[in-house]
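Asker: Have a look; sequence and predicted model below, questions after that.
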Amino acid sequence: MEHIHDDFSIEVLQCKQWKERNRKNNFFELVYVLEGTGFHSVNHIRHPYNRNGIFLLPAARCHSYILEEETTFLFVRFTNHYFTSRIRDSVDYSNWFNKLNFILANHDHHSGELINDPDDRFQLKRLLDVIRYEYEKKEDCSPFIIRNTLASALALISRNIQRKVFDHMDLKDRRFADLVTYINSQIMEPEKLTVSHLSDKFHISEKYFSQYFKRNAGETFQDFVLRSRLRIAASRAKFTDTPFRNIAFDLGFTDSSHLNRMMKKYTGKGMRETRKEIQA
């Protein structure tokens, strides 16, 4: 594997037969099929892949490929440093870090295409083609272009997963849908998730906010935010090897014990049990 930058790495791999790869992810890996056909197997469930197929692989997941013909893959791997702020960059990567956590928490992690919408899938392919081009070009500005293109790709993926979440919630109030989108995009920014801030931003009376939210969501605002954070915590426990204390700190819990208590209270399972679900 060739590391383009400390915060992400890219590999183009041509295979006649699939061999287990020694990979270590903090979040997930995007897989783009440049050439070839075969089957992608996740937890022993097979799904066919073809040229231009795009998949998402979490870090800790039993998966393999059964090649019908020689296949060329583009792998884009993220590390923890990808979304740290950079003085020289014009993009606020904390927003993309939130999107990455949202994708991890709400993606179903099944085999098969990552995006079903044909137009969005075409746009994602174009972005990945840019990433491959800059990977092969290897000029001084290539890492910056790749990083910004990845940010756009994550926004596209996040939008499609958000649609699935909305379909499940059956949201009919457009303003409330925008409110939920904003909460999900800022889930790790507690100063932006106060009732005062949200009421002002979405022009909802602060006194009326709690009633408005519960009527539309079917649960209190506080429970919604907590459950959202716990979904992220559960996904990071299952699909990464991030220490529990780091997960707790990232998500605003006092410490790993506090996170573990909340996880048990709301899901019936602690963090260790949750991690073993997928790594057993």
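Answerer: Arrived safely, thanks for sending.
Asker: hey, let's count contacts and neighbours off CA atoms from now on
Answerer: Will do.
Asker: Tell me how many other residues crowd the residue lying closest to Ala233 once chain neighbours are set aside.
Answerer: Closest residue to Ala233 apart from its sequence neighbours, by Cα to Cα, 6 or more residues apart in numbering: Ile247 at 6.4 Å. Applying other Cα atoms under 10 Å, we find 19 other residues in the vicinity of Ile247.
Asker: Go ahead and flag the most central residue of the chain.
Answerer: In the chain, the centroid-proximal residue (Cα atoms, centre = their mean) is Ile103; its distance is 2.8 Å.
Asker: Quick check: the residue nearest to Ala233 vs Arg229, distance?
Answerer: Ile247 sits 10 Å away from Arg229, taking Cα to Cα, to the nearest Å as the criterion.
Asker: list the buried ones in whichever helix in the chain runs longest?
Answerer: Secondary structure assigned by DSSP state H gives helix 142-169 as the longest helix of the chain. Using 16 or more other Cα atoms under 10 Å as the test for burial, helix 142-169 gives 142-143, 146-162, 165.
Asker: Same question for stretch 248-263.
Answerer: Applying 16+ other Cα under 10 Å to stretch 248-263 flags 248, 251, 253, 256, 259-260, 262-263 as buried.
Asker: any idea how far stretch 106-116 is from the chain center?
Answerer: When C-alpha coordinates are averaged (Cα atoms, centre = their mean, to the nearest Å), stretch 106-116 and its chain have centres 11 Å apart.
Asker: for it, which positions count as buried?
Answerer: Counting neighbours by 16+ other Cα under 10 Å, the buried set in stretch 106-116 is 106-107, 109-115.
Asker: Name the nearest of those residues relative to His3.
Answerer: Using Cα to Cα, Leu114 is the member of those that lies nearest His3, at 24.4 Å.
Asker: The nearest residue to Asp173 once chain neighbours are set aside: helix or strand, and which one exactly?
Answerer: Once its chain neighbours are removed from consideration, Asp173 has its nearest residue in Asn216; the separation is 7.9 Å (Cα to Cα, 6+ apart). Secondary-structure element containing Asn216, defined by DSSP states H and E: helix 206-217.
Asker: same for the helix or strand that that helix is followed by, what does it pack against?
Answerer: Next helix or strand after helix 206-217 toward the C-terminus (DSSP H and E): helix 221-239. Of the remaining helices and strands, those touching helix 221-239 by 3 or more Cα pairs under 8 Å, 6 or more residues apart in numbering; DSSP states H and E are helix 93-106, helix 206-217, helix 244-250, helix 256-267, helix 271-279.
Asker: Got another one to weigh against that:
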Amino acid sequence: MQAGKIESLHQSLEVIYKKIDYCPLKDLQLTFFQMVYVIAGHGYLNINGHRITYKTGNLMLLTPNDYYNFEMEETTEFLLIRFTSDYVNRYQWKNICEIECLLYYSTHLTGCILRNEPDYPLVRSIIQALLHGIHQDDLYEEDLRMHYVNALIVIAARNIAKIKPAHLKVNADKRILDIINYIQSNICSPEKLKAPVIAAAFGISDSYLGSYFKNQCGETIQHFIAQYKLRLIEHRLQFSDRRIHEIADEFGFTDESHLNKFFKKHRNVSLSQYRKDVAA
């Protein structure tokens, strides 16, 4: 192994236990997702030029193309859960569109991705079950491992979803959080994202909805919807082989031309050119 080595996965899912006190390699590059649970120990995770502290009980998520290495302050026990994009795509998630995007865009988070306090003991119990399974060869152990990992993926996604607009008020009320969740859950259904429909769903006037959203989030509701949709479309262009017309159908655009016009307006580049640029 040499510094800067690209790490690849030879199967769609791996669960690995490691106990280490020194990581000599720098800037390892991933080609897969890697959830890192800290069983014991503390130190630093260097990822994409950022230095983040870690400690016992933290769950961190690294994504494809991330560069990373660990600096241990003391001997650390990790459980590494590694899975490919294909693994995520094959499973029949109820909200696959949102889960994919949340996982890919998690790298702006700092350190532990857990934001929901009750999830800490839940994650800890799943980790213990996975650790137990590593040393067992019982009937259905592989199926159990997949179910445990899938549960962790959903827990990770719902915690990442709690990271809301950058300018969202710290003391934002529950209704604005519910509106944001509604938008994210219905991002592929344009009819449900019209202001009168959203306003009716939450019992407020559509004239008030606009000013209320901007006051709470620091941006217009139209801008938030467009940017969230663009992130998903960029994800499709970069990480999937779906054709443009398939992406247009998925997000409720009338045709390729309609989608291309929307994308070019916001990104100043065509869909095909964007796909070429990210593949270069």
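Answerer: Great, that's in hand. All of these numbers come straight from a predicted model, not from anything done at the bench.
Asker: And the TM-score between them?
Answerer: Scored by TM-score structural alignment, normalised by the length of the first structure, the superposition of the two chains gives a TM-score of 0.67; 260 aligned residues with a Cα RMSD of 4.5 Å.
Asker: quick revisit: now the buried residues of stretch 248-263 of the first structure as JSON lines including distance to Thr37 of the first structure?
Answerer: Formatted as JSON lines, those follow (distance: Cα to Cα, whole Å):
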{"residue": "Ala248", "distance to Thr37 of the first structure": "41"}
{"residue": "Leu251", "distance to Thr37 of the first structure": "40"}
{"residue": "Phe253", "distance to Thr37 of the first structure": "45"}
{"residue": "Ser256", "distance to Thr37 of the first structure": "44"}
{"residue": "Leu259", "distance to Thr37 of the first structure": "43"}
{"residue": "Asn260", "distance to Thr37 of the first structure": "43"}
{"residue": "Met262", "distance to Thr37 of the first structure": "44"}
{"residue": "Met263", "distance to Thr37 of the first structure": "41"}
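Asker: Make sure Tyr120 of the second structure is indeed in a strand.
Answerer: No - for Tyr120 of the second structure, which was evaluated using DSSP: H, G, I helix; E, B strand; the rest coil, the result is helix, with no strand membership.
Asker: which residue in the first structure lines up with it?
Answerer: Tyr120 of the second structure maps onto Arg121 in the first structure, with residues paired by TM-score structural alignment.
Asker: residue contacts, that match?
Answerer: With contacts taken as Cα atoms under 8 Å, 6 or more residues apart in numbering, Arg121 of the first structure has the following neighbours: Ile115.
Asker: what about the equivalent of Cys15 of the first structure over in the second structure, how many neighbours?
Answerer: For Cys15 of the first structure, the aligned residue in the second structure is Ile20 (criterion: TM-score structural alignment). Other residues near Ile20 of the second structure come to 13 when the count uses other Cα under 10 Å.
Asker: returning to that earlier point: what's the separation between the residue nearest to Ala233 of the first structure and Leu259 of the first structure?
Answerer: Counting by Cα to Cα, the gap from Ile247 of the first structure to Leu259 of the first structure is 9 Å.
Asker: Also Asp241 of the first structure?
Answerer: The gap separating Asp241 of the first structure from Leu259 of the first structure is 16 Å, by Cα to Cα.
Asker: Equivalent analysis for Gln14 of the first structure, please.
Answerer: Summarising the geometry, the distance separating Gln14 of the first structure from Leu259 of the first structure, computed by Cα to Cα, is 42 Å.
Asker: re the thing from before, so what's the match of Cys15 of the first structure up against?
Answerer: The contact partners of Ile20 of the second structure, by Cα under 8 Å, 6+ apart, come to 75-77.
Asker: so which of those residues is the most crowded?
Answerer: Looking at those with neighbours defined as other Cα under 10 Å, the largest count falls to Thr76 at 21 neighbours.
Asker: corresponding residue for that one in the first structure?
Answerer: With TM-score structural alignment as the matching criterion, the partner of Thr76 of the second structure in the first structure is Thr71.
Asker: Its match contacts Gly36, doesn't it?
Answerer: Yes - distance between Thr71 of the first structure and Gly36: 4.1 Å, which falls inside the contact criterion (Cα atoms under 8 Å).
Asker: and Gln216 of the second structure, that one's in a helix?
Answerer: Yes - the assignment for Gln216 of the second structure (three-state DSSP) places it in a helix.
Asker: How about the contacts made by it?
Answerer: 167-169, 172, 176.
Asker: and those residues as JSON lines, adding distance to Ser12 of the second structure?
Answerer: As requested, the contacts of Gln216 of the second structure are arranged in JSON lines below (distance: Cα to Cα, whole Å):
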{"residue": "His167", "distance to Ser12 of the second structure": "37"}
{"residue": "Leu168", "distance to Ser12 of the second structure": "37"}
{"residue": "Lys169", "distance to Ser12 of the second structure": "40"}
{"residue": "Ala172", "distance to Ser12 of the second structure": "40"}
{"residue": "Ile176", "distance to Ser12 of the second structure": "38"}
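Asker: where exactly do the helices run in the stretch 1-150 of the second structure?
Answerer: Defined through DSSP state H, counting those that start in this stretch, the helices belonging to the stretch 1-150 of the second structure, from first to last, are 85-90, 96-104, 119-134, 141-160.
Asker: Determine which of these approaches Cys217 of the second structure most closely.
Answerer: Among those, the nearest to Cys217 of the second structure by Cα to Cα is helix 141-160 (17.4 Å).
Asker: on average, how far is the next helix or strand after the closest one from the matching bit in the first structure?
Answerer: Once the chain leaves helix 141-160 of the second structure, the next helix or strand it forms, by DSSP H and E, is helix 174-185. After superposition onto the first structure, helix 174-185 of the second structure lies on average 2.7 Å away from the residues it aligns with, using mean Cα distance after the TM-score superposition for the first structure.
Asker: Mean deviation, the helix or strand following helix 174-185 of the second structure versus the first structure?
Answerer: Past helix 174-185 of the second structure, further along toward the C-terminus, the next helix or strand under DSSP H and E is helix 195-201. For helix 195-201 of the second structure, the mean distance to aligned residues of the first structure following superposition is 7.7 Å (mean Cα distance after the TM-score superposition for the first structure).
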